[in-house]
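**Q** how would this look folded up:
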Amino acid sequence: MINSVEQNSNLGYSRCYVAIGSNLADPVTQAQEAIVALQTLTMSRLVSVSSLYASKPMGPQEQPDYINAVACIDTRLAPIELLDALQHIENEQGRVRKEHWGARTLDLDILLYGDDIMSTPRLTVPHYGMKEREFVLYPLAEITPQLQLPCGQALSVLLEACPRNDLAIYQNIE
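**A** Predicted structure coming up:
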């Protein structure tokens, strides 16, 4: 497997990781439909997807548990173009932004975009909270256990410091 932070420059693709989360409107179906939508992204190809994981909500606790996964894609889309495409998928699946960390039909977050480090008003890469979130780190490690973040930190070191918090595999993706 190509190291996730390497770019396949001869083909113009960047290796990216996208977090998938849902806790409304049949979350398993929402996640599966998001994966299908990722397969159809323009100028992109889906490389791999983790299992689906069940996790407790990070924000307000009076909401349903989440289904989470991480997808690996190679894309020629620029970071903001990829963000726009992911937000389009969210909107197509009924995403309504009401409250921060609130319940949602679908949440798609760019975790890593090649070895880029960027912070704009719309997008921060690597994702600002990924280093502490078990529902991101464990699925990410499932599909790329040797990952080194752009800052040089090993995913394995982050996992050692991140409790599972009842995170469990809900369903393997076949």
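**Q** only C-alpha atoms for contact and neighbour calcs from this point on.
**A** OK.
**Q** Who are the contact partners of the residue nearest to Q171 when sequence neighbours are not counted?
**A** Nearest non-adjacent residue to Q171, counting by C-alpha to C-alpha, 6 or more residues apart in numbering: L52, 5.0 Å away. Taking C-alpha atoms under 8 Å, 6 or more residues apart in numbering, we find L52 in contact with 28, 67-69, 139, 169-173.
**Q** will you turn those residues into TSV that also has neighbour count and secondary structure?
**A** Compiled in TSV, the contacts of L52 are given as follows (neighbours: other C-alpha atoms under 10 Å; DSSP: H, G, I helix; E, B strand; the rest coil):
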residue	neighbour count	secondary structure
V28	21	helix
I67	30	strand
N68	29	strand
A69	30	strand
P139	22	helix
I169	17	strand
Y170	15	strand
Q171	14	strand
N172	10	coil
I173	11	coil
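**Q** Those residues into TSV, with extra columns for distance to R122?
**A** Shown next, in TSV, are these (distance: C-alpha to C-alpha, whole Å):
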residue	distance to R122
V28	27
I67	25
N68	22
A69	22
P139	25
I169	31
Y170	31
Q171	32
N172	32
I173	31
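**Q** now, the most widely separated pair of the residues you listed?
**A** Farthest pair in these (C-alpha to C-alpha) is V28 and P139. Separation: 15.2 Å.
**Q** gap between the residue nearest to Q171 and A31?
**A** Per C-alpha to C-alpha, to the nearest Å, L52 is found 8 Å from A31.
**Q** cool, and D74?
**A** Plainly put, D74 is 19 Å away from A31 if you go by C-alpha to C-alpha.
**Q** next up, for comparison:
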Amino acid sequence: MSHIAFIGIGSNLGDAPGHCREAIARMKAHPHLAIHATSSFYKTQPFGKTDQDWFVNAVVQLETGLGATDLLHVLLNIEQEMGRERREKWGPRKIDLDLLFYDADVIRREQLEVPHPGIAQRRFVLDPMMEIAPDFMHPTLHQTIRVLQSKLKDDFEVTRLPDSV
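**A** This is a model prediction of the structure:
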């Protein structure tokens, strides 16, 4: 059985666009993942911990036969292979891969929460998702990405990077 998942990608250390491209290439090379769409890259101000470099963010839509937990492990392995070090919440990172959505499933486990919490308040997720899946329905909020993005009332800066993918 195949599943559709959306993965958030972010980096703010070193060659951030290059790290994002490498993570996408590693997902493409994985035998159980097929990328269907990739958003542009966006330069975004840091969220949560603001005293750090700005991020490059993107979202990919992929198809997989893996279960959600196995997919999460693949993403964590890619992060680890790329040198991700987890030092502090919302801190600087070479690469960050978040399982945003997995079909329309709602999963609440100790190590996995899907939909990823806080999506409705995160322009750095909603803007890239608007490019590739504006009509995707958030399974717990019962609103499309388009509606969620239109409801954002923030001054969070997000800038699409030209020719980024």
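**Q** Work out the TM-score between the chains.
**A** In this superposition the chains share a TM-score of 0.94, using TM-score structural alignment, normalised by the length of structure 2; 163 aligned residues with a C-alpha RMSD of 1.2 Å.
**Q** related to what we said a few turns ago, what touches both of L52 and A31 of structure 1?
**A** Contact criterion C-alpha under 8 Å, 6+ apart; residues shared by L52 of structure 1 and A31: 67-69.
**Q** Among those, which one lies nearest to A103 of structure 1?
**A** I67 (11.5 Å).
**Q** quick one: contacts for C162 of structure 1?
**A** Contact partners of C162 of structure 1, counting by C-alpha under 8 Å, 6+ apart, are 132-134.
**Q** Average offset of stretch 71-80 of structure 2 relative to structure 1?
**A** If you overlay the two and look at stretch 71-80 of structure 2, the average distance to its match in structure 1 is 0.5 Å (mean C-alpha distance after the TM-score superposition for structure 1).
**Q** and that stretch, which stretch of structure 1?
**A** Using TM-score structural alignment, the residues of structure 1 aligned to stretch 71-80 of structure 2 are 82-91.
**Q** Can you tell me the residue that sits opposite D51 of structure 2 in structure 1?
**A** Residue pairing (TM-score structural alignment): D51 of structure 2 is matched to E62 of structure 1.
**Q** and that match, what element?
**A** If you go by DSSP states H and E, E62 of structure 1 is not part of any helix or strand.
**Q** Can you get me a residue count around it?
**A** Neighbour count of E62 of structure 1, defined by other C-alpha atoms under 10 Å: 9.
**Q** Then D15 of structure 2?
**A** 12.
**Q** Looking at structure 1, name the residue matched to it.
**A** Here D15 of structure 2 is matched to D26 in structure 1, going by TM-score structural alignment.
**Q** From T105 of structure 1, how far out is its match?
**A** Distance of D26 of structure 1 to T105 of structure 1, given as C-alpha to C-alpha: 8 Å.
**Q** And the helices in structure 2, which stretches?
**A** Here structure 2 has its helices, by DSSP state H, at 16-29, 68-81, 123-132, 145-150.
**Q** Let me know which of those helices is the nearest to I107 of structure 2.
**A** Going by C-alpha to C-alpha, the one of the helices of structure 2 nearest I107 of structure 2 is helix 68-81, 8.6 Å.
**Q** What lies in contact with that closest one?
**A** For helix 68-81 of structure 2, contacts defined as C-alpha under 8 Å, 6+ apart pick out 23, 26-27, 95-99, 102, 112.
**Q** What is the most widely separated pair among the residues you listed?
**A** R26 and L112 (21.4 Å).
**Q** And the two? Which one has more around it.
**A** Set R26 of structure 2 next to L112 and count neighbours by other C-alpha under 10 Å: R26 wins out with 17 against 13.
**Q** So what does the more buried one match up with in structure 1?
**A** Superposed on structure 1 with TM-score structural alignment, R26 of structure 2 falls opposite A37.
**Q** S156 of structure 1 versus that match, what's the distance?
**A** Note on A37 of structure 1: its distance to S156 of structure 1, by C-alpha to C-alpha, is 30 Å.
**Q** Same question for P64 of structure 1.
**A** Distance of P64 of structure 1 to S156 of structure 1, computed by C-alpha to C-alpha: 29 Å.
**Q** E92 of structure 1 now?
**A** The gap separating E92 of structure 1 from S156 of structure 1 is 35 Å, by C-alpha to C-alpha.
**Q** If you count surrounding residues, which of the two has more?
**A** Taking neighbours as other C-alpha under 10 Å, E92 of structure 1 and S156 compare with S156 leading, 15 against 12.
**Q** So the more buried one is in contact with Q146, correct?
**A** Yes: at 7.3 Å, S156 of structure 1 and Q146 qualify as touching, with contact defined as C-alpha atoms under 8 Å.
**Q** residue closest to the middle of structure 1?
**A** Residue closest to the average C-alpha location in structure 1 (C-alpha atoms, centre = their mean): A19, at 1.2 Å.
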